[in-house]
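Colleague: Structure, please.
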Amino acid sequence: MARQTWQQRKAQAIPRGISIMCDFFTDRAENALLWDQEGRRYIDFAAGIAVTNTGHRHPRVVAAISRQLEKFTHTAFQVAPYSSYIDLAEKINQLTPGGHAKKTAFFTTGAEAVENAIKIARCATGRSGVIAFSGAFHGRTFMAMALTGKVQPYKAGFGPMPAEVYHVPFPSALHGISTQDSLRAIENLFKADLDPQRVAAIIIEPVQGEGGFNVAPPELLHALRELCDRHGILFIADEVQTGFARTGKMFAIEHAGVVPDLIIMAKSLAGGMPLSAVCGRAGIMDAPPPGALGGTYAGNPLALAAAQAVLEIIETEHLAERAKQLGERLRETLASLKEVTPEIAEIRGLGAMIAVEFQDAGSGEPNPAFARKVQEKALEQGLILLTCGTHANVVRFLFPLTIEEDLLTEGLHILSTAIRV
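Modeller: As a prediction, the model looks like this:
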């Protein structure tokens, strides 16, 4: 069936609120490659929005799912439990930062994990206020949407938002916002609008995803930890996009040496299968009563099997170290392009979680048109790129950490051509 026919059927069957970037329809995928229904090949620098850090259809992930498929696909853990849930929870408890006693609960999506982290924090503290950051993305469900620091397209038309969610600026040297500005905004919030004794949690992405791959300065994360300890507030790290070796460490918060009270994860946890988790201090995680947490599909056995395989792959294939090496190659390419491309304002990120921000060469204003042009030119040549940022003027790079060297070289060449055009 022709691509145009599928496009027509899509328009008739699927609501326009589901925005779709590519105009083709995927037929198959392998590691860092996709092929469409017409047989055209694409290098994937998106990885399903940071979901396939271990590549599409990694043999170990496929084998693990297949083995579980031969046993059972679903019983609902809350009805007829299975040991793989406990095995993976123990592994997550071990891998996350901090030597304290921890417990982990599994869910299905990143937004669902965010919602449950807030539930747990409110229940554990007896407080209701939550502080998030401008430019943040925490999901599209209502509490997650309220926490998200971007109106278009996520909040417009969906109000009112859940109460007692407050935003403060996220640091950005490029845009003149310092760590002190962010901390001062919190202190001003405490003086003008919000008693700190009513705040349950502060939630932050160690590297903002949709916000433009802005890296939280270590001094900010340390100051937030101290502020939380001082006021009895819980520190929540949203590692949905940053987790599982993407930044050169298993979790991005480890770069700062800060230990959160709760840590949220999803995306690359299960190599493409729907699985998310909240891991935290045991006493905090035990605050909600029996029946308050869970979900019909939460901790699906196929997804748990995939996640165990993903963790083994990250360890045995040294993907955290490889993320650093891949990131260096990408930075070198972007740095060489910056010398001849005045629209490149900043190159930033950690490990292989790198982004480039574009501004107008004359005015210094955000330049979403240039970012969109780069994305379109790259796609024409068979390279999939994602944009992001509050002004949609950032291109982010999320290729699988298992990408072959020759494909990375080819992808970087296409990128160079697209930026120069």
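
Colleague: C-alpha only now, for contacts and for neighbours.
Modeller: Will do.

Colleague: Does anything pack onto the strand or helix carrying Ala307? Which helices or strands?
Modeller: Using DSSP states H and E, Ala307 sits within helix 301-316. Secondary-structure packing of helix 301-316 (3 or more Cα pairs under 8 Å, 6 or more residues apart in numbering; DSSP states H and E): helix 59-69, helix 83-95.

Colleague: Tell me what angle the next helix or strand after the last one forms with helix 301-316.
Modeller: Spelled out, that is helix 83-95. Heading C-terminal from helix 83-95, the first helix or strand you meet, by DSSP H and E, is strand 102-107. Relative orientation of strand 102-107 and helix 301-316, computed by axes from the mean of the first three to the mean of the last three Cα atoms, to 10 degrees: 130 degrees.

Colleague: and of the helices and strands packed on helix 301-316, who's closest to His231?
Modeller: Closest of the helices and strands packed on helix 301-316 to His231 is helix 83-95, at 25.7 Å (criterion: Cα to Cα).

Colleague: Tell me what angle that closest one forms with helix 301-316.
Modeller: 40 degrees.

Colleague: One more, please, to line up against the first structure:
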Amino acid sequence: MTFIQSIKKLTPFYYLNFKTMKMKTYFVAALATMTLAACSKDAETGAPPPAAKTNFSVSLPGALETYGVEDPQAAGQIAPYYENVVVYLVDAGNNAMGYSWTDAEISAKQKRFEQVVEPAKVIVVANTGSTSLLTGPTSLASIENGLKNLAVADQNRAVKTIGAADVKGNAAGDYLSVQQVALYGEQTTFTSETPTDGHTLKKAAVELKSLVSRFEVGTVKAGTGLDALTVEAVYVNFFYNDYGQTSSQNFSELTWPVTYTPAWATDAANAAVTSQTGTKAYTYQVFAGSLIPHIIYKVSGTVSAGYKLADGTGDADNSTSFTGKYITVKGFRDSGSLISEIEAHKIYKMGLADSGIEITPDKITDKPEKAKIDLIVAVSVADWTVANVTPEI
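Modeller: Next comes the predicted model:
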């Protein structure tokens, strides 16, 4: 998926208003509500009027170190944690001016710019993590290139706990990894609104969305041919390392490491993941695109008499215990259709109900990413928001 295509899939998150006078303009912007105002008056003594100027103010909405399981998220209920914010004003020639916010401005939920030229486009980026975006004079191409450096590790941060409201105005509480991801929005269209002070008033809806998709993963359960099945660990494999898709992690059966890294991409088994009411989930954020993540379970258990695992483990007359085996989910179905591309700003849920994904012995292998074993799971998908998917064996 291209940069522009991924952006067009995002959903609304804030608004932009402006009003025009004649010689100077007033510009206001907000991350839940973004406002732009401009006014001008006749040029004096016959001199040609200068280019319209704009005062710009951005307001943020309020928001609700070890890795661990998280609560599954409901559609439309993910409130962001604000770490940093950059606003770009882009003209018709794709020249831009970037402005970053101070902690005090983020805390005040407002940033104001005096006398700037009314832009053709407004871009807002929040939570860039370890990536530093350009500020000052720049270009649209440079902004897009900077976004390509966003790292997947920064989209999978440990839960952040704040004991008291911080200097940026984030309220006390726990912030899940999904609340700390990079957000992006842009707008080019302004609509006329009813004037409040006699001046022309316009508004533009700006969409601020996540640049990643989220996987919420449940447990597995014993199907026919298994007396018992227990999860030992969970891994995510096959994902882009950066938003620009310049590199990826895609271990095979032969290259699977002794110690799996990075830390965010693996979890030890957690008893809170029950795939029943009140369950937690193993969670991972990945960048959108055609690289479909693989979910791998390391398992132990008991194969029933008369059944065998894919590697031949089992006995015709007796139950056989096993440990250190693997289940590799290599695909997902949504409403029966095989998913060929992961979309940004969507949550993919799998195996979170009915006590987990039912597994039969033939899907359990001696190594992960076994070439001859494919397991497809059905999922549901929704905009940042939720989609439930399930495994297909």
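
Colleague: Send over the TM-score of the superposed chains.
Modeller: Put the two chains on top of each other and the TM-score (TM-score structural alignment, normalised by the length of structure 2) is 0.21; 142 aligned residues with a Cα RMSD of 7.2 Å.

Colleague: thinking again about what came up before, how about the helix holding Ala307 of structure 1: buried residues?
Modeller: 301-311, 313-314 (16 or more other Cα atoms under 10 Å).

Colleague: wait, which of those residues is closest to Cys123 of structure 1?
Modeller: Once Cα to Cα is applied, the member of these that ends up nearest Cys123 of structure 1 is Leu304, at 26.9 Å.

Colleague: Return the list of helices and strands in contact with the longest helix belonging to structure 2.
Modeller: Secondary structure assigned by DSSP state H gives helix 140-147 as the longest helix of structure 2. Applying 3+ Cα pairs under 8 Å, 6+ apart, we find helix 140-147 of structure 2 packed against no helix or strand.

Colleague: Ala105 of structure 1: which of the helices and strands packed on helix 301-316 of structure 1 is closest?
Modeller: Shortest distance between Ala105 of structure 1 and these, using Cα to Cα, is found for helix 83-95: 7.3 Å.

Colleague: Am I right that Ile106 of structure 2 is in a helix?
Modeller: Yes. Ile106 of structure 2 sits within a helix when classified using DSSP: H, G, I helix; E, B strand; the rest coil.

Colleague: Number of residues surrounding it?
Modeller: Look at Ile106 of structure 2: counted by other Cα atoms under 10 Å, it has 23 neighbours.

Colleague: and if you look at Asp229 of structure 1?
Modeller: 12.

Colleague: what's the helix or strand for Gln12 of structure 1?
Modeller: Here Gln12 of structure 1 is assigned to helix 3-13, by DSSP H and E.

Colleague: Likewise for Ser6 of structure 2?
Modeller: Ser6 of structure 2 belongs to helix 3-8, assigned by DSSP H and E.

Colleague: can you pull the buried residues of that helix?
Modeller: Quick answer for helix 3-8 of structure 2 (16+ other Cα under 10 Å): Ser6, Ile7.

Colleague: next structured bit after that helix?
Modeller: Past helix 3-8 of structure 2, the next helix or strand by DSSP H and E is strand 14-20.

Colleague: isn't Thr390 of structure 2 right up against Met350?
Modeller: Yes. Under the criterion of Cα atoms under 8 Å, Thr390 of structure 2 makes contact with Met350 at 5.1 Å.

Colleague: Having no further points to raise, I will conclude here.
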